[in-house]
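Novice: How does the following fold in three dimensions:
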Amino acid sequence: MRASDKAYAALREDIIEWRLGPGTVLAEVEQSERLGISRTPLREALSRLTAEGLTTAAGGRGVVVTDISLADIDELFELRETLEGRAAALAAERGDAAMFEQLRSELLRAPELIGAHDPARHDYYGLVGRLDDAIDAAISNSYLAQAMRSLRVHLVRVRRLAADDAERLTAAAAEHAAIAEAIAAGNAKLAEAATTLHLHRSLSHVKATHSPTKEHHG
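Specialist: Below is the predicted model of the structure:
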């Protein structure tokens, strides 16, 4: 792996997981020493992060980690509803019914994972990731799939803002199962409606549990 790719992956994960919070200045000397690389590949990594919207230039201060406000969350979910609703409908028209039926069965058993500790919850998030990947593959539209992948980077940050409680995750698993069921049935309108309902409930949960302590005021 190239030095710039390694730096990009490390910094991206630190930002998404809130180890580098909003407003954090990513000084070139400090970050190049921390990551054990020279400043040229670090600049390449920072440019990619800025292109994704995870960092931004801040005048003489250099590059800083961007904030996520409640207004940003509203805008992200507006876009998410447009993209994911359409993707679910296309997957219902073009996808492999047997694959989505299998995912539905696994999602219905997801509460067993959610009630457990962190390692099992990672299995649950992995299952949701497989549903996302299956939809991306089924729609046969590389532009739409790429747009959704770019959006999901920010959605992971948003998810970390909300309380990751078992009650909401259990409800979300049922909502994901309903999406998979509608796609397996080839019902585009139902798949889109199930996606819209899931996103509405997710947004309501994020807003209800949003932690102001993680917002950058400055």
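
Novice: C-alpha from now on. contacts and neighbour counts both.
Specialist: Fine.

Novice: Can you pull out the residues in contact with stretch 153-160?
Specialist: 15-18, 54, 68, 73, 76, 206 (CA atoms under 8 Å, 6 or more residues apart in numbering).

Novice: helices and strands around the longest helix that the chain contains, which ones?
Specialist: Counting by DSSP state H, the longest helix found in the chain is helix 70-94. Under the contact criterion of 3 or more CA pairs under 8 Å, 6 or more residues apart in numbering; DSSP states H and E, helix 70-94 touches helix 118-139, helix 142-161, helix 166-184, helix 188-209.

Novice: to the chain's geometric centre, what's the distance from the second one?
Specialist: Put plainly, it is helix 142-161. 4 Å (CA atoms, centre = their mean, to the nearest Å).

Novice: in that helix, what's buried?
Specialist: By 16 or more other CA atoms under 10 Å, the buried positions in helix 142-161 come out as 145, 148, 151, 153-155, 157-161.

Novice: farthest pair in those?
Specialist: Ala145 and Leu161 (24.8 Å; CA to CA).

Novice: Test my guess that Ala184 contacts Gln102.
Specialist: No - contact criterion CA atoms under 8 Å: Ala184 and Gln102 do not qualify, at 9.0 Å.

Novice: Here is a second sequence; please produce its structure as well for comparison:
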Amino acid sequence: MRASDRAYAALLDQIQSGDLAPGTVLAEVEQAARLGVSRTPLREALGRLAADGLVVQQSPRVTVVSDIDVADIRALFEVRRALEETAARLAATRADADVFAALAVEFAGVGALDRDEGRDAYYALIARFDAQLDAAIDNDYLTSALRGIRTHLVRVRRLARDIPERLAASVAEHRLIASAIADRDADLAAHATHVHLHNALTTILASLDAPSALKGTA
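Specialist: Model prediction:
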């Protein structure tokens, strides 16, 4: 792996996890030393993160992690709703039904959401669901747009990560979406996705009003 790719992957993970919080200054010399790369690959990594919208350059020498505010989150979900409802509808007509039936069974078996290991396992299951959805719709333009949204969504998910009740509801919602796709019910798949995103956004916005907001749903 190239040095710039390593630096990008490390910074992306730290931004998405919240280790590098919104507003954190990413000084070139300090970050290059911390990541064990020279300044040229670090600049390449920062350039990619800027293209992703995860960092902003406040001056020629000052780069900071971008903020997350209510307007950004609402805008993200407007696009997410259009993309994911379309993807669910297409998957219901194109997917391998057995794959999504098996995913529905896995969602039914999710537990221990009050522990870090359980939450991590659930998010890993969502990642596999997303990968199967991308494969099923077989549309490079749509999957590319979805991946861009997911890059930001990982950060936003942290806002409700510590709310077990919301996570439990999210499990049931994903199970219904997977089951609808397996049953070739495009209308139900799209509607269940709409309900899931509505509930996720409502919880995130409520989290922003809490004292612990920006700790880190959906």
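
Novice: What lines up with Ala180 of structure 2 in structure 1?
Specialist: In structure 1, Ala180 of structure 2 lines up with Ala182, judged by TM-score structural alignment.

Novice: Number of residues surrounding its match?
Specialist: For Ala182 of structure 1, the neighbour count with other CA atoms under 10 Å is 27.

Novice: could you measure the closest residue to it other than its chain neighbours against Ile179 of structure 1, distance?
Specialist: Leaving aside its chain neighbours, Ala182 of structure 1 sits nearest to Ala191 (4.8 Å; criterion: CA to CA, 6 or more residues apart in numbering). Noted for Ala191 of structure 1: a distance of 5 Å to Ile179 of structure 1, by CA to CA, to the nearest Å.

Novice: Can you work out which residues contact both of these two?
Specialist: Common neighbours of Ala191 of structure 1 and Ile179 (CA under 8 Å, 6+ apart) are Ala88.

Novice: how about the match of Ala180 of structure 2, what does it touch?
Specialist: Applying CA under 8 Å, 6+ apart, the residues near Ala182 of structure 1 are 92, 188, 190-191, 194.

Novice: Show the contacting residues for the closest residue to Pro41 of structure 2 other than its chain neighbours.
Specialist: Using CA to CA, 6+ apart and skipping residues adjacent in sequence, the residue nearest Pro41 of structure 2 is Ser4, 4.2 Å away. Shown in contact with Ser4 of structure 2 (CA under 8 Å, 6+ apart): 37, 41-42, 44-45.

Novice: Can you lay out these as CSV showing distance to His198 of structure 2 and secondary structure?
Specialist: CSV is the format used below for these (distance: CA to CA, whole Å; DSSP: H, G, I helix; E, B strand; the rest coil):
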residue, distance to His198 of structure 2, secondary structure
Val37, 42, coil
Pro41, 40, helix
Leu42, 38, helix
Glu44, 37, helix
Ala45, 34, helix
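
Novice: what's the spacing between the corresponding residue of structure 2 for Arg152 of structure 1 and Pro60 of structure 2?
Specialist: Applying TM-score structural alignment, one finds that Arg152 of structure 1 aligns to Arg150 in structure 2. Separation of Arg150 of structure 2 from Pro60 of structure 2 (CA to CA): 29 Å.

Novice: cool, Ala102 of structure 2 as well?
Specialist: 51 Å.

Novice: higher neighbour count, these two?
Specialist: The neighbour comparison of Ala102 of structure 2 against Pro60 (other CA under 10 Å) goes to Ala102, with 14 against 6.

Novice: helix or strand for that one, which one?
Specialist: helix 97-108 (DSSP states H and E).

Novice: how big is the offset of that helix relative to structure 1?
Specialist: Compared with structure 1 after the fit, helix 97-108 of structure 2 shows a mean deviation of 0.7 Å (mean CA distance after the TM-score superposition for structure 1).
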